[in-house]
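Participant: With the input below, show me the fold.
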Amino acid sequence: MGNKQEELEKCVRLQGYDLTGITETWWDSSCDWSVGMEGYRLFRKDRQGRRGGGIALYVNNQLECLELHLGVDEEPTESLWVRIKGRAGAGDIIAGVCYRPPDQGDRADEALCRQIGAASRSQALVLMGDFNHPDICWRDKAAERKQSREFLECVDDNLLLQVIEEPMRRGAMLDLILTKRRAW
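Facilitator: Purely as a prediction, here's the structure:
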């Protein structure tokens, strides 16, 4: 994020976003003084032990929320989960942000899918992030690599819908927003 914090704050305020997820923050403890945003609660998970990575989720202060700790006894993943209290009569919403490094191993992928499964038990789920599966064709729900096919299966098994329609980087949809589909 570095020098983009001011630009981020202007965009969030102009658009009136209640949730803003960020992947690859590259933050560490030296950034603590500069990453807060007035009117928002910040949840973050910095990458430990190597450069890069890191995720953050800003939630509007007007929303009652708390961080969930899914999969804490498993292989570590760069994922962050928050439960947002629903309005009267509506269920809670689970919001997540994830960064899946391109070189992530099978065990971490399996742990992430279990976390997605646990989060998807909620009536409403919004998961955003950089999943780094460039070989997935979302229109055909097909992929070349085994890891990508397993991710597609996880999305399908948990009744999730991928809502991004335009590729972001070099024709590939790496950055996704997944939401809970209604089971009719």
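
Participant: contacts and neighbour counts: CA atoms only from here.
Facilitator: Noted.

Participant: how about the strands in this structure?
Facilitator: For the chain, the strands defined by DSSP state E occupy 19-23, 40-45, 55-60, 65-68, 78-84, 93-99, 124-130, 160-162, 175-180.

Participant: Just say which of those strands is most tucked in.
Facilitator: strand 93-99 (a mean of 24; mean count of other Cα atoms under 10 Å).

Participant: and that one, what does it pack onto?
Facilitator: Here strand 93-99 touches strand 19-23, strand 55-60, strand 78-84, strand 124-130, going by 3 or more Cα pairs under 8 Å, 6 or more residues apart in numbering; DSSP states H and E.

Participant: possible to save these as JSON lines with distance to residue 29?
Facilitator: Formatted as JSON lines, those follow (distance: least, Cα to Cα, whole Å):
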{"stretch": "strand 19-23", "distance to residue 29": "17"}
{"stretch": "strand 55-60", "distance to residue 29": "14"}
{"stretch": "strand 78-84", "distance to residue 29": "17"}
{"stretch": "strand 124-130", "distance to residue 29": "22"}
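
Participant: From the centroid of the chain, which residue is nearest?
Facilitator: In the chain, the centroid-proximal residue (Cα atoms, centre = their mean) is residue 97; its distance is 1.7 Å.

Participant: quick one: contacts for it?
Facilitator: 21-23, 55-57, 79-81, 127-129 (Cα atoms under 8 Å, 6 or more residues apart in numbering).

Participant: tell me which of those is nearest to residue 180?
Facilitator: residue 127 (9.0 Å; Cα to Cα).

Participant: out of everything not next to it in sequence, what's closest to that closest one?
Facilitator: residue 96 (4.5 Å; Cα to Cα, 6 or more residues apart in numbering).

Participant: I'd like the structure of this one too, to check against the first:
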Amino acid sequence: MDSHEKIYELDSIIDESLFELNINSNYYAEDQLNSGLTNNDSLSIIHINSRSLVSKMSTIKDYLGKFKSKFKVIAITETWLYDERMTEVQIEGYELHFVNRINKRGGGVALYINNDLKCKLDKKMTMMEDNVMEMVTVEIINDTSKNIIISCVYRAPGSCIRSFTDKINEFVDHIKNKTLFMCGDFNINLEHPVALRTSSDFFDMIYSLGLVPLINKPTRITTQSATIIDNIFTNRKEDVVKTGILMTDISDHLPIFVVSKYHNNNKNIIKHNCINYKRNKSVKALEDLNKDLKMQNWTEVYVSDVNNAYTSFMKILLKSFNSSCKLIKITGKRDNQPWMTNGIKNACAKKNSLYMRFLKLQTKEAEDRYKKYKNK
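Facilitator: Take a look at the predicted model:
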């Protein structure tokens, strides 16, 4: 392939005759989306593939903080979490629901629901199946119209698509008289669904359930490929106000979003005070941590398997850390980014500019220039 030949043109779209989408998702920078993102009459959902939520937590919070209005729902795939670390990934003003893998590393899904929304966990549509998928689902309670089901799904790459298709069909088929938004990383390329029979069967099932995909442009772009593997499916396309892909380098997947009409005249919404959290890192807390670590049994760390050794080490360390250096609530408004100087802001803007240039050019030269600046 010629070094200047693009894998994908950002202004192009897939063959809509294959899918009858009648909807076009565009690429946005955060400043382009700010106007009209959300209001009291809309429901906004963003999906982010984090590839380690703990390591990306501050990046995700900083990115979401750039929007003038908050997304009502934040869906995260590939959280790579286990239960002991959930206190580290709380977001102020949101209720967290999650499913973590148990028997192996990676995967995992989470939903952050804005506290202004009344919701409950849908246990029938919340599950994990080893080597196939993770799924977490909540039901938004709407007193004046249909309730809304929101699911976040992650399908493990290389897993059996037929088993995954059967599970989704089983879960979604029971939904009656409710609006559904099912988002996530499906690892099934929408651009070439007929290339593989099982992929074609998945999309046939999606349409048979009355669902349509809202994303029709690549969400993962490299110098070698451009694929539509992240998506949002809904049974209420007519309520969609805006949908698209966000150009940011949180991970190698681009975030996707949808803004939908939403009417709820519920008078019983509880308004929450502004609550921030910080770690107790006082001298006494650190002394307690030091004492606790000395008392731990580290036998499980001294094993031949380096992965098991690392997992055991982190489990012991984090348990002691969370016990000794507890989270402290801080009420009231404060500056969450006191360290963000004009110099840092300018550097972030240049990095983002280089990343968008790479997405448009898709050349090794543009990628190397972006990575060199990002990592220096």
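
Participant: quick one on the thing from earlier: TSV please, covering the strands of structure 1 and showing distance to residue 113 of structure 1.
Facilitator: Compiled in TSV, these are given as follows (distance: least, Cα to Cα, whole Å):
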stretch	distance to residue 113 of structure 1
strand 19-23	18
strand 40-45	18
strand 55-60	18
strand 65-68	16
strand 78-84	11
strand 93-99	11
strand 124-130	12
strand 160-162	12
strand 175-180	13
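
Participant: Nearest to residue 138 of structure 1, out of the ones you listed?
Facilitator: Of all the strands of structure 1, strand 160-162 comes closest under Cα to Cα, at 7.8 Å.

Participant: how big's the offset between the closest one and structure 2?
Facilitator: Here the mean offset of strand 160-162 of structure 1 against structure 2 after fitting is 1.1 Å, by mean Cα distance after the TM-score superposition for structure 1.

Participant: contacting residues around the alignment partner in structure 2 of residue 48 of structure 1?
Facilitator: Matched to structure 2 by TM-score structural alignment, residue 48 of structure 1 sits across from residue 102. Residue 102 of structure 2 sits next to residue 82 when contact means Cα under 8 Å, 6+ apart.

Participant: now that we're looking at residue 86 of structure 1, how far away is residue 67 of structure 1 from it?
Facilitator: 15 Å (Cα to Cα, to the nearest Å).

Participant: can you check residue 75 of structure 1 too?
Facilitator: From residue 75 of structure 1 across to residue 67 of structure 1, the span is 19 Å (Cα to Cα).

Participant: Please tell me how far the residue mapped onto the residue nearest to the centre of structure 1 from structure 2 sits from residue 59 of structure 2.
Facilitator: Aligned by TM-score structural alignment, residue 97 of structure 1 pairs with residue 152 of structure 2. Going from residue 152 of structure 2 to residue 59 of structure 2 by Cα to Cα gives 20 Å.

Participant: cool, and residue 127 of structure 2?
Facilitator: Separation of residue 127 of structure 2 from residue 59 of structure 2 (Cα to Cα): 28 Å.

Participant: which stretches of the stretch 201-350 of structure 2 form helices?
Facilitator: 283-295, 306-324, 342-361 (DSSP state H, counting those that start in this stretch).

Participant: Out of these, the one nearest residue 115 of structure 2 is which?
Facilitator: helix 306-324 (25.0 Å).

Participant: buried stuff in that closest one?
Facilitator: The neighbour-count check on helix 306-324 of structure 2 (16 or more other Cα atoms under 10 Å) flags 309, 312-313, 316-317, 320-322, 324 as buried.

Participant: now swap in stretch 75-93 of structure 2 and tell me
Facilitator: In terms of neighbour count (16+ other Cα under 10 Å), stretch 75-93 of structure 2 has its buried residues at 75-81, 89, 91-93.

Participant: for stretch 63-76 of structure 1, same thing?
Facilitator: Quick answer for stretch 63-76 of structure 1 (16+ other Cα under 10 Å): 65, 70-71.

Participant: re earlier: which two of the buried residues of helix 306-324 of structure 2 have the greatest separation?
Facilitator: Taking Cα to Cα, the two most distant members of these are 309 and 324; they sit 22.6 Å apart.

Participant: What's residue 39 of structure 1 aligned with over in structure 2?
Facilitator: Using TM-score structural alignment, residue 39 of structure 1 sits opposite residue 93 in structure 2.

Participant: Assess the claim that its match and residue 112 are in contact.
Facilitator: No - the pair residue 93 of structure 2 / residue 112 is not scored as a contact, 9.1 Å apart, by Cα atoms under 8 Å.

Participant: how near is the nearest residue to residue 259 of structure 2 once chain neighbours are set aside to residue 113 of structure 2?
Facilitator: Take residue 259 of structure 2 and drop its neighbours on the chain: the residue closest to it by Cα to Cα, 6+ apart is residue 44, 4.4 Å away. Between residue 44 of structure 2 and residue 113 of structure 2 the distance, using Cα to Cα, works out to 11 Å.
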